[in-house]
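S.K.: return atomic coordinates for the entry below.
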Amino acid sequence: MSAAKAAHVVALKATPHSVAAEQALLGALMVNNRCYDEIAGQLTPEHFYIPLHAAVFEAIERIINTSGVEANPINIAQQLKSTTFNAQNDLYPHLSSMFENAGLAGDIKSLAQVIQTTSIQRQLMGLSDSLKVEAENADTRERTQEVIERAGDALYRLTSSSTAGTMRPLRDSLREMYAQAELAKRAGGGIIGIGSGLVDLDKLLGGFQRSDLVILGARPSMGKTSLLLNIAHNAAKALVEGKPHGAAVGVLSLEMSSRQLVQRMAAGAAGIDGQRIASGQLTDADISRLAAVTGELADLPIHVDDKAGMSVQEMRARARQMKRQYGIGLLVVDYLQLATSPSKRSELSKVQEVSDISMGLKQIARDLDIPVLVASQLSRSVESRENKRPTLSDLRESGSIEQDADVVAFLYRPEYYLRQQLGAGSESTAASDSERRKLMELQDQIEKLKGVTELIIAKHRNGPTDTVRLLFQPQTTTFHAYAAR
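M.R.: The predicted structure follows:
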């Protein structure tokens, strides 16, 4: 045996594959075409190691799905007539041999698993080789990070391909739908997803649903981050208390550090003014309350990653890690416009970049089968009009945010804008009694609307839209159900 031939044999043995499994499976399919239904969507021609076997499998699929005739050796040979495998002395005898030995096929699902597993092993080996080359050439921190992100994406695709295909019988989806309907009935119109801890919001949405992308839009100072943290805290607390609508929560904070987030959560839980914590102006009673809630918060399944300017690939990788390591059932992102898209920023307009990010976040929700709750800035056009309640057109550099989102909610606090009006004038500068009366009326309105917040559900793909009233306490940066007033 020549050295080249010997090297080829060694390589063949070293590459994971099973010729016997491929032949047995193809033979079983030719003998009984109905066996194809058992593996439809699980195998593709690319899973086969022998090129001829890949071509035969592709021909079987084509015949069964389109021609309406039997996929037997004669018809398969006819299908491959114009390919490189049409040699009569090679193709037909091989097909006939597989057909005749189909009695050794055994369990076709087990054979499919063998073929799929060896294919994944080969892909892993190829990925390992390519990553080695890329790692050797990654001479900067940025290029190294790109290699890490590509590796994470490739590994996740391999993980996904090792499970059943995305093609599913309608009966399976109907079964899930019916189970969901029964759950909703038992809940009596209550929570069937992940609860927010805000009664009226949960009643309207039924909780945050799996694979949904939920956008929370608002202008600065409306309380976006506070509401996200309140929801995260409530969901995690519900899980600890054993409630079915609770969940472990992953938080990707692109703006605030984890220390700042924790300070806000602790202030809200302890009922202490957050500014007093930051400035150190705490009483002994404050310290006691803070110590008590610190122990409670430490036990909550909330996991924070505060890297600034994460790309969609980085968010996906971190979310997968949180799902795998901590079993998160809700992902919170603060906020969308601070993320970066997969493509270089200079190559895209801001609208295109935000569209890429929103599509990436929706894909995370679908891949992990969890709700993803994302804060989003609104354009300044809100400030330039008389009615400052946000609408869908106000989503900043909106791109496809509205299209990708399953739920779009807006925060609006009338008190905030009334205080701006009050700041524009004062009793000392009011020139007349009528102006002073207007200022007094404005002060009365502010007092009546103190803390009142409108959460406007502007889009709800699977349910009604409405406005939910909340109560905001700015000192502790917490939201409560309006009934608490």
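S.K.: please count neighbours and contacts with C-alpha atoms only from this point.
M.R.: Fine.
S.K.: what segments of the stretch 151-300 of the chain are strands?
M.R.: 213-218, 249-253 (DSSP state E, counting those that start in this stretch).
S.K.: buried deepest among those strands, which one?
M.R.: Counting by mean count of other Cα atoms under 10 Å, strand 213-218 has the highest mean neighbour count of these, with a mean of 28.
S.K.: could I get the contacting residues of residue 470?
M.R.: 452-455, 479-482 (Cα atoms under 8 Å, 6 or more residues apart in numbering).
S.K.: if you set the cut-off to 6 Å instead, what comes out?
M.R.: With contact taken as Cα atoms under 6 Å, 6 or more residues apart in numbering, residue 470 is in contact with 453, 480-482.
S.K.: repeat that for residue 257.
M.R.: residue 306.
S.K.: for the top helix by length along the chain, buried residues please.
M.R.: Ranked by residue count under DSSP state H, the longest helix found in the chain is helix 108-137. Buried positions in helix 108-137, judged by neighbour count with 16 or more other Cα atoms under 10 Å: 108, 111-120, 122-123, 131, 134-135.
S.K.: and for stretch 141-150?
M.R.: Within stretch 141-150, the residues that count as buried by 16+ other Cα under 10 Å are 144, 146-150.
S.K.: ranges for the helices of the stretch 301-450 of the chain?
M.R.: Remark: helices assigned in the stretch 301-450 of the chain by DSSP state H, counting those that start in this stretch are 312-326, 350-368, 401-404, 414-423, 433-448.
S.K.: how far away is residue 139 from residue 133?
M.R.: According to Cα to Cα, to the nearest Å, residue 139 stands 12 Å off from residue 133.
S.K.: oops, could you answer that again for residue 224 instead?
M.R.: Using Cα to Cα, residue 224 is found at 44 Å from residue 133.
S.K.: got the strands of the stretch 151-300 of the chain as a markdown table, with distance to residue 34 columns?
M.R.: Formatted as a markdown table, the strands of the stretch 151-300 of the chain follow (distance: least, Cα to Cα, whole Å):
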| stretch | distance to residue 34 |
| --- | --- |
| strand 213-218 | 39 |
| strand 249-253 | 45 |
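S.K.: quick one: closest of those strands to residue 4.
M.R.: Among the strands of the stretch 151-300 of the chain, the nearest to residue 4 by Cα to Cα is strand 249-253 (53.3 Å).
S.K.: another for comparison:
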Amino acid sequence: MSFAQPDLARTFERIPPQNVDAERVCIGSVLIDREIMGTISEIVRASDFYVHAHETIFSALLALYERNEPLDRITLAEELKRRGALDRVGGPAYLGTLVNSVQTAASAAYYAKLVREKSTLRSLIHAGTEIVQTGFEAEEDVEGAIDRSEQMIFAIGQRQMGGDFSHVGSLMKPALDELEEYYYRRGELSGVTTGFPDIDAVTTGFKPGNFVIIAARPGMGKTSFALNMAMSAARAAGQPVAFFSLEMSNSELVLRLLSSTVRISMHDIRRGNIGDKDWGRIPKVMDELDTLPIFLDDSGGLSVSELRSRCRRLKATRGLGAVFIDYLQLLHPSSMQRQMNRNEEISEICRTLKVTAKDLGVPVIALAQLNRGVETRNEKRPMLADLRDSGSLEQEADFVAFLYREGYYNKEAADPELTEFIIAKHRNGPTGKVNLRFEAEYTLFQPYGDEANYPAP
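M.R.: Here you go, the predicted structure:
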């Protein structure tokens, strides 16, 4: 009789984890009690069986069960014969042995769990072997190798934890705890602050697991807005904030932070036109920035899987409160094995970022570029249809907002600094508009008086 995964035995010169008796009991239980298949099939898969014959037999039983046919020695033998596998698994005699090895199916679920546990241990050994091989392959990029290794282990852990329905009654206590927290924190934010009171009043802060998109055409101040938000989040929560800049260098980002904090224009900074008074303030501001848990990453050509891997490591070593990405369309997809069009690439990136937000339990705030079509029409306020490259940006996001400044297009605008923060999608709240002021010379966004304008929920 042949055994599954023989490479493991050859690699380590040891018999891999297995429980052949438990496998026999699982199959025998199904053959004496068809209904037990519903329970066992939720615990084990055919590939979990160590003995090849058992894997083949269980696969045939699953096919019969799904066709709503009887599960007994006769129907099983016919199905295996149809597949040309009856003699290979030991013939009708071995099927009879499986039936005779079980007196009752009462403990079938217990033995199924044993089979799955042994399969999980073999998967760990296999993953370890793959990770070792990956480490020896010189052509592999290190970040990609680490991410693939993490994914292999993570997938095994997710399978082991499993999943099931939750009765609504069992969810009442956690829901009540959450309601009480909201009740006693009335007026306080329940998520990560944006730093702008009028926006926070609408969002109540971005929540763990939120995938947030803030989009605009070039020149609207996307990067400045995200940096302002990142500083506010780091100050308020005291938790590390990751800021991925795929367009600007870390040094340029730090100069922008200094400009907005000291209120020295970027033009004057680059020219060295800094007065003695301002120069004297810079060390104090730098000391303040040094205390903020903001972590910048300006790696170019970053893939979304590499970004996720770096976020995981930051959370494991220092903690993590929020992730900012500038900007989404500059990320590369993880799947490079096949040719994908741009829509497919952006769809994969969006799905991965959404899963990352959920898995890490933090909001992921991604900047995005809008289509050039905005420039060709008279009404230049952005709409959801203007999101560039893919409808997945809108579908996957929990929150979508646009930055729009009329003064960018109309030099005679009444207030060239007035910037509209247009909330176009809000999964758990109202849409609408909040007015901000953009002081471009300082790369700084500010609240715009009492002119916030958004509808009631």
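S.K.: returning to what we had before: what separates the longest helix of structure 1 from the chain centre, distance-wise?
M.R.: 26 Å (Cα atoms, centre = their mean, to the nearest Å).
S.K.: what of stretch 212-222 of structure 1?
M.R.: Taking Cα atoms, centre = their mean, the mean C-alpha location of stretch 212-222 of structure 1 is offset from the chain mean by 17 Å.
S.K.: from residue 50 of structure 2, how far out is whichever residue in structure 2 pairs up with residue 299 of structure 1?
M.R.: Alignment note (TM-score structural alignment): residue 299 of structure 1 maps to residue 291 of structure 2. Using Cα to Cα, we find residue 291 of structure 2 at a distance of 55 Å from residue 50 of structure 2.
S.K.: so between the two, which is more surrounded?
M.R.: Relative neighbour count places residue 50 above the other of residue 291 of structure 2 and residue 50, with 25 against 11, counting by other Cα atoms under 10 Å.
S.K.: and residue 215 of structure 2, what pairs with it in structure 1?
M.R.: By TM-score structural alignment, residue 215 of structure 2 lines up with residue 217.
S.K.: pretty sure that match sits against residue 376.
M.R.: Yes. Contact criterion Cα atoms under 6 Å: residue 217 of structure 1 and residue 376 qualify, at 4.6 Å.
S.K.: quick one: the helix or strand hosting residue 7 of structure 2 to chain centroid distance?
M.R.: With elements taken from DSSP states H and E, the one containing residue 7 of structure 2 is helix 6-12. Relative to the chain's own centre, helix 6-12 of structure 2 is displaced by 34 Å; criterion: Cα atoms, centre = their mean.
S.K.: likewise stretch 33-52 of structure 1?
M.R.: On Cα atoms, centre = their mean, the centre of stretch 33-52 of structure 1 falls 30 Å from the chain's centre.
S.K.: then stretch 225-234 of structure 1?
M.R.: On Cα atoms, centre = their mean, the centre of stretch 225-234 of structure 1 falls 18 Å from the chain's centre.
S.K.: ok so, going back, ok, the match of residue 215 of structure 2 to residue 150 of structure 1 distance?
M.R.: As judged by Cα to Cα, residue 217 of structure 1 and residue 150 of structure 1 stand 31 Å apart.
S.K.: do residue 99 of structure 1 as well
M.R.: Distance from residue 99 of structure 1 to residue 150 of structure 1, by Cα to Cα: 42 Å.
S.K.: and what of residue 457 of structure 1?
M.R.: Applying Cα to Cα, the value for residue 457 of structure 1 to residue 150 of structure 1 is 37 Å.
S.K.: element containing the residue lying closest to residue 48 of structure 1 once chain neighbours are set aside?
M.R.: Closest residue to residue 48 of structure 1 apart from its sequence neighbours, by Cα to Cα, 6 or more residues apart in numbering: residue 54 at 5.2 Å. Assessed by DSSP H and E, residue 54 of structure 1 sits inside helix 51-62.
S.K.: superposed on structure 2, what's the mean shift for that helix?
M.R.: Superposed on structure 2, helix 51-62 of structure 1 shows a mean distance to its aligned partners of 6.8 Å (mean Cα distance after the TM-score superposition for structure 1).
S.K.: which helices and strands does the very next helix or strand once past that helix pack with?
M.R.: Following helix 51-62 of structure 1 in sequence order, the next helix or strand is helix 73-79 (DSSP H and E). Contact partners of helix 73-79 of structure 1 among helices and strands, from 3 or more Cα pairs under 6 Å, 6 or more residues apart in numbering; DSSP states H and E: none.
S.K.: try it again with 8 Å
M.R.: Under the contact criterion of 3 or more Cα pairs under 8 Å, 6 or more residues apart in numbering; DSSP states H and E, helix 73-79 of structure 1 touches helix 51-62, helix 91-100.
S.K.: among the ones you listed, which comes closest to residue 280 of structure 1?
M.R.: helix 51-62 (70.1 Å).
S.K.: tell me the gap between the closest one and the middle of its chain.
M.R.: Relative to the chain's own centre, helix 51-62 of structure 1 is displaced by 35 Å; criterion: Cα atoms, centre = their mean.
S.K.: repeat for stretch 16-30 of structure 2
M.R.: Distance, centroid of stretch 16-30 of structure 2 to centroid of chain: 36 Å (Cα atoms, centre = their mean).
S.K.: what's it in contact with?
M.R.: In contact with stretch 16-30 of structure 2 (Cα under 8 Å, 6+ apart) are residues 8-9, 36-37, 40, 49-51, 54, 57-58, 71, 98-102, 104-105, 108-109, 111-112, 114-115, 118-119, 121-122.
S.K.: turn the helices of the stretch 301-450 of structure 1 into a markdown table, including distance to residue 199 of structure 1 and mean neighbour count.
M.R.: A markdown table is the format used below for the helices of the stretch 301-450 of structure 1 (distance: least, Cα to Cα, whole Å; neighbours: other Cα atoms under 10 Å):
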| stretch | distance to residue 199 of structure 1 | mean neighbour count |
| --- | --- | --- |
| helix 312-326 | 27 | 19 |
| helix 350-368 | 24 | 21 |
| helix 401-404 | 25 | 20 |
| helix 414-423 | 21 | 15 |
| helix 433-448 | 22 | 14 |
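S.K.: sweet, I'm off.
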